[in-house]
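[1] everything below, folded, please.
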Amino acid sequence: MTRGNQRDNDRAKAQKKAAASKGKNTQSGSQYQKSKEDAAAIMREKQRKADEKRAAEAAGGGKK
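    Next up is the predicted model:
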């Protein structure tokens, strides 16, 4: 039954390695900051469009 134990140990080792590498940031500081700014700009644009839509529905009485 040696092989079964070895399989379990290898599986546990692989899971530990995958969990450790999952959280690492592979971008440099400036790249990370730029990606955060890009994502924030996209979200601001989406919010602006949603606000405009909400305002248009309120002014137009909810026409579709």
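[2] every contact and neighbour count from this point should use C-alpha atoms.
    Noted.
[3] so which helix or strand takes in the residue positioned nearest the centre of the chain?
    Nearest to the mean C-alpha position of the chain, by CA atoms, centre = their mean, lies residue 39 at 10.2 Å. For residue 39, the host element (DSSP states H and E) is helix 29-60.
[4] also this sequence, please, to line up against the first:
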Amino acid sequence: MTRGNQRERDRERAQARKPPAGKGKIDDLTPEQRRERDKKALEEKAAKKAAQVVAGGGVAVDNKNKSTTVKK
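    Predicted coordinates for the structure are as follows:
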């Protein structure tokens, strides 16, 4: 009851599914630096959306919840 080359084939398949080393997103940031970067990006996004609401007549659409709110 030997498995033949099944183990070797499974290793090859697992290696093929694994992403190549060095091709991932590496930013060399500490978790604290990453949080600061993300916080800044979210604040900029919120400010941009607020500016669009003011310029667009005061209607904000929440795409995530599919609801519409009117700011007065």
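[5] superposed, how do the two chains score by TM?
    A TM-score of 0.52 describes the superposed chains when it is computed by TM-score structural alignment, normalised by the length of structure 1; 39 aligned residues with a CA RMSD of 1.9 Å.
[6] re the thing from before, the residue nearest to the centre of structure 1 matches what in structure 2?
    Using TM-score structural alignment to pair residues, one finds that residue 39 of structure 1 aligns to residue 41 in structure 2.
[7] how near is that match to residue 35 of structure 2?
    As judged by CA to CA, to the nearest Å, residue 41 of structure 2 and residue 35 of structure 2 stand 10 Å apart.
[8] before we move on, what about residue 58 of structure 2?
    Distance, residue 58 of structure 2 to residue 35 of structure 2, using CA to CA: 31 Å.
[9] neighbour-wise, which of those two wins?
    More neighbours surround residue 58 than the other of residue 58 of structure 2 and residue 35, with 15 against 12 (other CA atoms under 10 Å).
[10] pretty sure the more buried one sits against residue 51.
    No - applying CA atoms under 8 Å, one finds residue 58 of structure 2 not in contact with residue 51, separated by 9.7 Å.
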